[in-house]
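Undergrad: Please work out how this folds:
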Amino acid sequence: MTHFSRKPIAGALAVAAALLSLAGCGSSSPAASPGPAAQARTAPPAVVDKADWPAAVPQQGLAKGMVLPMEAYEESYPDSVVIQKALNKLTVACLSGYGFTYAPPEPGTAPPPDYDPSNMERRYGISDPAKAAVYGYHLAHGTPASPTMAPMSVDEQTALYGQPFHSATGTPAPAPTEVAGKAVPAGGCMQSAYDRLGGFVDTSVPDKLDAQSIETSQADPRVQAALARWSACMARSGYHFSVPDDAPNAGGTMAAPTAGAKEIKIAVADVHCKAQSALVSTWYQVEKAVQQHQVDQNLAALDKVKRQLADQVRVATAIAQ
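TA: Below is the predicted model of the structure:
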């Protein structure tokens, strides 16, 4: 059973986010010699109001008010935004010292579907009847588009990452020790920015436990019984699925950019049958107990992550202002 989870912007996967931000890096230094393609940079995305950011706790639907214990140890979306803002500010300042300009996408302009990796609203599949009736299995805000990529010079890559990459393979190339006569720190401006925030925060413990708990709880007889009731209810509507994960791709409906009539009909029946079978409430209660046991058994490690995240957010908030 999957639950449409995401990884936060900050942390180890910020490297991937930064890779998408390369379109914002240009040069004012002759040494970089950007080509014509480097002049066409990413257009700024439309700003999304904070009111449209995902809520910390589901506000409506079958998962309304549900919070799992592990969420207290996971990075939230607002935290990831302030961390990325600080990283961007530090990276822009660092690169300017090498004669480069850098304009990464503004964090928080295209929010993800969930507040944190637990993704309660969709943890057990879609759970909001109102959204199902309009969006089917699709996200209300759609899928954010990736920034337009633009080529970077060897010097730009070296200053940003500490080493250039072969354009064809993406593998690291031999790293120069300096750019424009100035030494490059290990890991480049990106690593330097993370160092200012205290380095990467390893969230593998809560991430692993969060993934384990949904699998463990799914195997519980009470959840299996609820899944059987949900499946029987769907069959009465003419849909034959064993688990909710099977429903979104019925007929290839998720390949379309928006929900069609067929997808919406299935989605509405899905949420109705979840209500009839008490699937969401049953699964939540079982998993909540599983996670509480996990927290009790791993409290020291989880508290360490929680403190590190709080420290990083505190430092990032001061820098991002």
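
Undergrad: C-alpha from now on. contacts and neighbour counts both.
TA: OK.

Undergrad: mind listing the helices for the stretch 101-250 of the chain?
TA: Along the stretch 101-250 of the chain, counting by DSSP state H, counting those that start in this stretch, helices occupy 129-135, 154-161, 188-196, 204-218, 221-236.

Undergrad: Please identify the most buried of these.
TA: Of the helices of the stretch 101-250 of the chain, the one with the most neighbours on average (mean count of other CA atoms under 10 Å) is helix 154-161, at a mean of 26.

Undergrad: coming back round to it: to residue 255, which of the helices of the stretch 101-250 of the chain lies closest?
TA: Nearest to residue 255 among the helices of the stretch 101-250 of the chain is helix 129-135 (13.6 Å), distances taken as CA to CA.

Undergrad: And that closest one, what does it pack against?
TA: Contact here means 3 or more CA pairs under 8 Å, 6 or more residues apart in numbering; DSSP states H and E; on that basis helix 129-135 packs against helix 261-277.

Undergrad: The helix it packs on: what's the following helix or strand?
TA: helix 279-297 (DSSP states H and E).

Undergrad: Which positions in that following helix come out as buried?
TA: For helix 279-297, a neighbour-count test (16 or more other CA atoms under 10 Å) marks 279-284, 286-288, 290-291, 294-295 as buried.

Undergrad: I figured residue 214 was touching residue 286, is that so?
TA: No - counting by CA atoms under 8 Å, residue 286 is not a contact partner of residue 214; they are 9.3 Å apart.

Undergrad: Quickly list what's touching both of the two.
TA: Residues touching both residue 214 and residue 286 (CA atoms under 8 Å, 6 or more residues apart in numbering): none.

Undergrad: for comparison, sequence B:
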Amino acid sequence: MATWRLPLEAYTPAAADIKKVGAARDVLIDSCMASAGYPDWTPAPDLPQLDGVSPMDSRYGVHKAELAAKRGYHPDEAIQKEYDAAVSVGAVDSSGADQKVLMKCARDVDAKAPQLKKSASASQVDADSFRQSLKDPAVVDVFARWSSCMKSKGYNYATPKDAHDDPQFIDKNVVTDLEIKTAVADVACRKEHRVEKVWFDVETRLQQQAIKTDQLTLEDLKKTNRESLIKSTSILSDVENHN
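TA: A predicted model of the protein is given here:
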């Protein structure tokens, strides 16, 4: 699944691109703060991806047997701890920097730094394809087969989303034996009936149809974001060359 790509991903920034543009912004703010007399100020660390390394890791829910057997529907424990630590560090600036100066630097940088643009059209396609896929006959059928498989193992859920979103499994600090057993059964039933592949194929078709109706707008978005990424790469390269 890590290699699967929905059609819309060709028009939306990848996680690595978002990180690079954010890093370029941080570099410019860092330079501004140093010039303002706060050389010890550093940007908060990037937050680790709790939902996996690819969009497919989170879009359709749990699908890795090994992780399910350890953490149920929760993220990997080490990544969760890293995430919590990064949040803690980001919330406390120990450099002693004047926050008014920081806000001014941020405003000045935001006025000129490369930025990735969001598109209402792309967001709508993304949301609509997921919502519509849940009603597609192929997905409804595979969900029913998954549900029957789960019931044979002692679990009563109509869809994979119902299992993943079970209120019993929401507490981020608690992973129960029941959650682990449920997630393991979930993954096994998904694999037996190829749930993710059926779901992915339906969404692929829905997105391809939607993209055709607004392709020019999406192509412009792709071009604009590509230019921002090139500028960000240049900013980061300049910093590396001066270090």
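
Undergrad: picking that back up, dump the helices of the stretch 101-250 of structure 1 to CSV, plus distance to residue 259 of structure 1.
TA: As requested, those are exported to CSV (distance: least, CA to CA, whole Å):
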stretch, distance to residue 259 of structure 1
helix 129-135, 6
helix 154-161, 40
helix 188-196, 39
helix 204-218, 27
helix 221-236, 19
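
Undergrad: Just the angle for the longest helix seen in structure 2 relative to helix 195-213, thanks.
TA: In structure 2, taking DSSP state H as the definition, the longest helix is helix 215-242. Using axes from the mean of the first three to the mean of the last three CA atoms, to 10 degrees, the direction of helix 215-242 of structure 2 lies 110 degrees away from that of helix 195-213.

Undergrad: Pull the distance from helix 215-242 of structure 2 to the chain's centre.
TA: The chain centroid and the centroid of helix 215-242 of structure 2 are separated by 20 Å under CA atoms, centre = their mean, to the nearest Å.

Undergrad: Next: stretch 13-28 of structure 2.
TA: In terms of CA atoms, centre = their mean, the centre of stretch 13-28 of structure 2 is set 14 Å apart from its chain centre.

Undergrad: now for the longest helix of structure 2, which elements pack on it?
TA: On a contact count with 3+ CA pairs under 8 Å, 6+ apart, helix 215-242 of structure 2 meets helix 15-35, helix 120-133.

Undergrad: against structure 1, where does the last one fall?
TA: The counterpart of helix 120-133 of structure 2 in structure 1, counting by TM-score structural alignment, spans residues 204-217.

Undergrad: The matching stretch vs structure 2 - mean distance after superposition?
TA: Stretch 204-217 of structure 1: mean distance to aligned residues in structure 2 after superposition is 1.5 Å, counting by mean CA distance after the TM-score superposition for structure 1.

Undergrad: any chance of the helices and strands packed on helix 215-242 of structure 2 in CSV, plus distance to residue 223 of structure 2?
TA: CSV is the format used below for those (distance: least, CA to CA, whole Å):
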stretch, distance to residue 223 of structure 2
helix 15-35, 13
helix 120-133, 14
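
Undergrad: Select, out of those, the one closest to residue 103 of structure 2.
TA: helix 15-35 (9.6 Å).

Undergrad: one step back: list the buried residues in the longest helix of structure 2.
TA: Residues of helix 215-242 of structure 2 classed as buried: 218, 221-222, 225-226, 228-229, 231-233, 235-236 (neighbour count, 16+ other CA under 10 Å).

Undergrad: Out of the helices of the stretch 101-250 of structure 1, which is closest to residue 71 of structure 1?
TA: That would be helix 204-218 among the helices of the stretch 101-250 of structure 1, by CA to CA, at 8.5 Å.

Undergrad: what do we get in structure 2 for residue 286 of structure 1?
TA: So, by TM-score structural alignment, residue 286 of structure 1 is matched to residue 202.

Undergrad: nearest spatial neighbour of residue 197 of structure 1, skipping sequence neighbours?
TA: Among residues not flanking residue 197 of structure 1 along the chain, residue 312 sits closest, at 5.6 Å (CA to CA, 6 or more residues apart in numbering).

Undergrad: what sits against the residue mapped onto that neighbour from structure 2?
TA: Using TM-score structural alignment, the equivalent of residue 312 of structure 1 in structure 2 is residue 228. Residues in contact with residue 228 of structure 2, defined by CA under 8 Å, 6+ apart, are 21, 114-116.

Undergrad: What separation do you get for residue 228 of structure 2 and residue 18 of structure 2?
TA: Distance, residue 228 of structure 2 to residue 18 of structure 2, using CA to CA, to the nearest Å: 10 Å.

Undergrad: Quick check: neighbours shared by these two?
TA: By CA under 8 Å, 6+ apart, the residues touching both residue 228 of structure 2 and residue 18 are residue 116.

Undergrad: What's the match for residue 157 of structure 2 in structure 1?
TA: Match for residue 157 of structure 2 (TM-score structural alignment): residue 241.
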